[in-house]
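K.L.:
Have a look at this fold, sequence not included:
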C-alpha cells in the first residue's frame, strides 16, 4: 500500500529572477512531493520552498512537466497565472547560432549544457584549465564519478558542449589542450558568467518569508508596438512623404524605394512573432553602388524608432548630432562594460548595445535587458552613420526616460532690489 498523495504544490515565477520558478509545498506528504521535484531539477531553499533555476532559461517548460508528473501521482498542483503564460509562450533564443535546429532540438542542446553545468557545480566534472580561443570559452576537465572520462569543452551557459574526442588519460587531455591554445591557457575553471552566478545564488536559498510576505516587484515592461501600428506607419509614409514609391512584388512584402534610389525599405506584412523581422532597411553608395549598411527591425519595435530611421534616411541632418554614448549618458542610462561589448540600459526596459568588432550586428537596440528574450530588436550593421545612431539613442531616451536621470537643481535667483517710493515733492512756502 502506498501512502496517499496528500500534498499541495504551488508554482510561481521567482519575484526577482524570472523565469526561475518557486515551488511552495504543504500537506502531510509534502516530503514525497519534494522528492519528485528534486528529481525534476528543483532544489530545496527552505522547509517548504524549492527553486528551479537553469542556465538554459527553460524553467517554465520543465515546471509544466514536473506539475504533470505530480498530478499523475495524485498530488494537487497550482500554477500562478504569470507562470502559466510563460509556459504557453513558445519563445526562441534571439541570437541562437544554430537556426536550423527545431525547438525540440534546441532543448536537447540546452539540456546537455545544463547537465554539464550541474556536473561542474556538484563536483562530478573537475575543470583543470580554461582558455579563450577568440570566439568561445574552452576548457579541459575530468569526470570523477562513473566511467572516468577526460574531455574538452567549448562554449558557455546554454551553448556549452563536449567535443567529440574523449581522452584516455588526464595527461593526454591536458597536453592536447596546451597544444591547441598555447599561451591563452589559464589554470582552473573560467570565471562564472553572469547567468551562472545568478543561478547559483538562487539555488543557495532565500528565506521563505521573502516569497510569502512580500509581493513580487513589478517588472518594467519595455514599450512595444501595438498590432496594426506598423501597417499604419507604412501607409502614412506613402501618403505624406511623396519622395517614397511603393512596390509590392509579393502579397506578403511591400518595398518602399526613395526617389534618390540609394535607400530601400522592405516591409513583411506576415511578421507576427516578436522575433520576426518586419522591416529590412538598407542604404547604397549610389543607385547601382554597393550597400553601405543595413538594419533589421522586428515586429514589436515601437513605431517612433522606425520613423526615426526612415526620417533620417530621407533628410539626414547636416550637422553632427554627437555620439550615441554621449546621448545615453546625458539621459541617465546605466552603462556596463563586457569583454567584447558595451551596453547602456534604461531601467531594464531598453538596452543599447555596441559590439565594435562585429560586422552584421555592430549596434543593437532592443526592448528589455536580455537579448535572448527581447520584446523587439533593432540590428544595425557596421557602416551605419553616427548621426543616425545618435538620433536613435535620443528617440529611445525620450521613449523611455531613465528614472535615475538627475534633475537639474533650480538656479538661485538674485534677490530683487526693493523699489523705493518716489520722493514726495516739498512745497515751497
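P.N.:
Here it is on my side, so go on. For clarity, every value in this text was computed on a predicted model and none was experimentally measured.
K.L.:
CA only for contacts and neighbour counts going forward, please
P.N.:
Noted.
K.L.:
all strands of the stretch 251-400 of the chain, in order?
P.N.:
Along the stretch 251-400 of the chain, the segments classed as strands by DSSP state E, counting those that start in this stretch run 253-258, 263-268, 277-284, 291-298, 334-337, 342-346, 350-354, 363-367, 377-380.
K.L.:
With distance to residue 210 and mean neighbour count as added columns, please give those strands in JSON lines.
P.N.:
Conversion of the strands of the stretch 251-400 of the chain to JSON lines gives the following (distance: least, CA to CA, whole Å; neighbours: other CA atoms under 10 Å):
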{"stretch": "strand 253-258", "distance to residue 210": "51", "mean neighbour count": "19"}
{"stretch": "strand 263-268", "distance to residue 210": "46", "mean neighbour count": "21"}
{"stretch": "strand 277-284", "distance to residue 210": "40", "mean neighbour count": "20"}
{"stretch": "strand 291-298", "distance to residue 210": "37", "mean neighbour count": "20"}
{"stretch": "strand 334-337", "distance to residue 210": "27", "mean neighbour count": "14"}
{"stretch": "strand 342-346", "distance to residue 210": "26", "mean neighbour count": "22"}
{"stretch": "strand 350-354", "distance to residue 210": "28", "mean neighbour count": "25"}
{"stretch": "strand 363-367", "distance to residue 210": "28", "mean neighbour count": "25"}
{"stretch": "strand 377-380", "distance to residue 210": "34", "mean neighbour count": "23"}
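K.L.:
So for residue 170, which of those sits nearest?
P.N.:
strand 334-337 (36.1 Å; CA to CA).
K.L.:
helices or strands up against the helix or strand harbouring residue 111?
P.N.:
According to DSSP states H and E, residue 111 maps onto helix 103-121. Under the contact criterion of 3 or more CA pairs under 8 Å, 6 or more residues apart in numbering; DSSP states H and E, helix 103-121 touches strand 125-132, strand 161-167.
K.L.:
Out of these, which one sits most buried?
P.N.:
strand 125-132 (a mean of 20; mean count of other CA atoms under 10 Å).
K.L.:
Tell me how many other residues crowd the closest residue to residue 357 other than its chain neighbours.
P.N.:
Of all residues not flanking residue 357 in the chain, residue 340 sits nearest, at 7.7 Å (CA to CA, 6 or more residues apart in numbering). Residue 340: 10 surrounding residues under other CA atoms under 10 Å.
K.L.:
Got another one to weigh against that:
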C-alpha cells in the first residue's frame, strides 16, 4: 500500500493518492485519489479505515458487480439519498443536493484499466464541486461503504458528525476545488 500526499498541489487537482499493490514492483490493484480541498474529516476517516483494515492490501480485490455496488452504497440508500440511473451512470445525491456519488458502469467493464469508476463529490454540483474523490473499479467495497457512511452523515460536506471517532489529524483545509484529472498511471515516489 502506498499513500502519497502532494503538498503543493492546487486545491482542484489531485493531492492524495492511495494505491494498493500485489507486490512492491507490480502495477496497482486499486487506487483512490482526492483533491487538495477534500475536507480533513473525510481524509481522517479514510486514513483511519485504511490503517484499521488488513483487507485493503489484498491482491486482486473483487471485481465490481451489482453485489459490490449495492454493498458499497447501502449507507447512501439508508440515509435517503436519491438514486438515479441511465445507460452509463448510476448516481446517488444527498437530500440537500450538496453531495453525490457517481458510478460509471461503462468504465467498470474495463477493470484492468486505471480509470475512475467511482466519483464522490461535494458542492453545488459535480461540475462545480468543492472537492472530488475518485476510486478505481477494484477499490474494496467495504472501504467505499465506510467512506459513503461518513459522507451520508455529513462528514466534511455540510456539517461535522456529532461524534468524531478519532483524534483530529490537523490537516490543512483549502479553498474550493473545481476539477480532478483522471489518474492514468502508477503514482511516483513520495514528494
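P.N.:
Yep, it's here. Note that this is a predicted model, so its numbers are computed, not measured.
K.L.:
out of the helices and strands packed on helix 103-121 of structure 1, which comes closest to residue 371 of structure 1?
P.N.:
strand 161-167 (21.4 Å).
K.L.:
which residues in structure 2 does that closest one align to?
P.N.:
On structure 2, no counterpart of strand 161-167 of structure 1 exists by TM-score structural alignment.
K.L.:
for stretch 24-43 of structure 1, same thing?
P.N.:
Going by TM-score structural alignment: stretch 24-43 of structure 1 matches no residues.
K.L.:
cool, stretch 235-249 of structure 1 as well?
P.N.:
Taking TM-score structural alignment, stretch 235-249 of structure 1 hits no residues over in structure 2.
K.L.:
now do stretch 299-306 of structure 1
P.N.:
Against structure 2, stretch 299-306 of structure 1 falls on residues 36-43 (TM-score structural alignment).
K.L.:
tilt between the helix holding residue 111 of structure 1 and strand 161-167?
P.N.:
60 degrees (axes from the mean of the first three to the mean of the last three CA atoms, to 10 degrees).
K.L.:
OK, contacts around the alignment partner in structure 1 of residue 145 of structure 2?
P.N.:
Taking TM-score structural alignment, the alignment pairs residue 145 of structure 2 with residue 390 from structure 1. Applying CA atoms under 8 Å, 6 or more residues apart in numbering, we find residue 390 of structure 1 in contact with 321-325, 327.
K.L.:
So among those, which aligned pairs are also touching in structure 2?
P.N.:
Compared against structure 2 with both residues aligned by TM-score structural alignment, their matches' CA atoms under 8 Å, the contacts of residue 390 of structure 1 retain 323-325, 327.
K.L.:
Filter those residues down to the buried ones and express that as a PyMOL selection.
P.N.:
In PyMOL syntax, the buried subset of these is picked out as below (16 or more other CA atoms under 10 Å):
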select buried, resi 324+325+327
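K.L.:
Show me which pair in the kept ones among the contacts of residue 390 of structure 1 is furthest apart.
P.N.:
Top of the distance list for those (CA to CA): 323 and 327, 6.6 Å.
K.L.:
before we move on, back to that, so can I have JSON lines of the helices and strands packed on helix 103-121 of structure 1 showing distance to residue 271 of structure 1?
P.N.:
Listed next are those as JSON lines, based on distance: least, CA to CA, whole Å:
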{"stretch": "strand 125-132", "distance to residue 271 of structure 1": "38"}
{"stretch": "strand 161-167", "distance to residue 271 of structure 1": "33"}
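K.L.:
wait, which of those strands is closest to residue 345 of structure 1?
P.N.:
strand 125-132 (27.0 Å).
K.L.:
Next secondary structure after that closest one?
P.N.:
Strand 125-132 of structure 1 is succeeded, C-terminally, by strand 137-143 (DSSP H and E).
K.L.:
Structure 2: matching residues for that next one?
P.N.:
By TM-score structural alignment, strand 137-143 of structure 1 lines up with nothing in structure 2.
K.L.:
of all the contacts of residue 390 of structure 1, which two lie farthest apart?
P.N.:
321 and 325 (11.3 Å).
K.L.:
Please, where are all the helices along structure 1?
P.N.:
30-39, 59-72, 81-88, 103-121, 170-181, 194-204, 209-212, 229-240, 303-314, 324-330, 386-399 (DSSP state H).
K.L.:
May I see those helices arranged in a markdown table, with distance to residue 264 of structure 1 as well?
P.N.:
Shown next, in a markdown table, are those (distance: least, CA to CA, whole Å):
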| stretch | distance to residue 264 of structure 1 |
| --- | --- |
| helix 30-39 | 54 |
| helix 59-72 | 41 |
| helix 81-88 | 37 |
| helix 103-121 | 33 |
| helix 170-181 | 45 |
| helix 194-204 | 39 |
| helix 209-212 | 52 |
| helix 229-240 | 13 |
| helix 303-314 | 9 |
| helix 324-330 | 24 |
| helix 386-399 | 16 |
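K.L.:
quick one, which of those is packed in tightest?
P.N.:
The most buried one of the helices of structure 1 (mean count of other CA under 10 Å) is helix 386-399, showing a mean of 20.
K.L.:
tell me the angle it makes with strand 350-354.
P.N.:
160 degrees.
K.L.:
and the closest residue to residue 68 of structure 2 other than its chain neighbours, how far is that from residue 132 of structure 2?
P.N.:
Residue nearest to residue 68 of structure 2 in three dimensions, not counting chain neighbours: residue 141, with 5.8 Å by CA to CA, 6+ apart. According to CA to CA, to the nearest Å, residue 141 of structure 2 and residue 132 of structure 2 sit 18 Å apart.
K.L.:
And for residue 104 of structure 2?
P.N.:
Counting by CA to CA - residue 104 of structure 2 and residue 132 of structure 2 are separated by 15 Å.
K.L.:
Pretty sure residue 100 of structure 2 sits against residue 124.
P.N.:
No. Residue 100 of structure 2 is beyond contact range of residue 124, at 10.0 Å (criterion: CA atoms under 8 Å).
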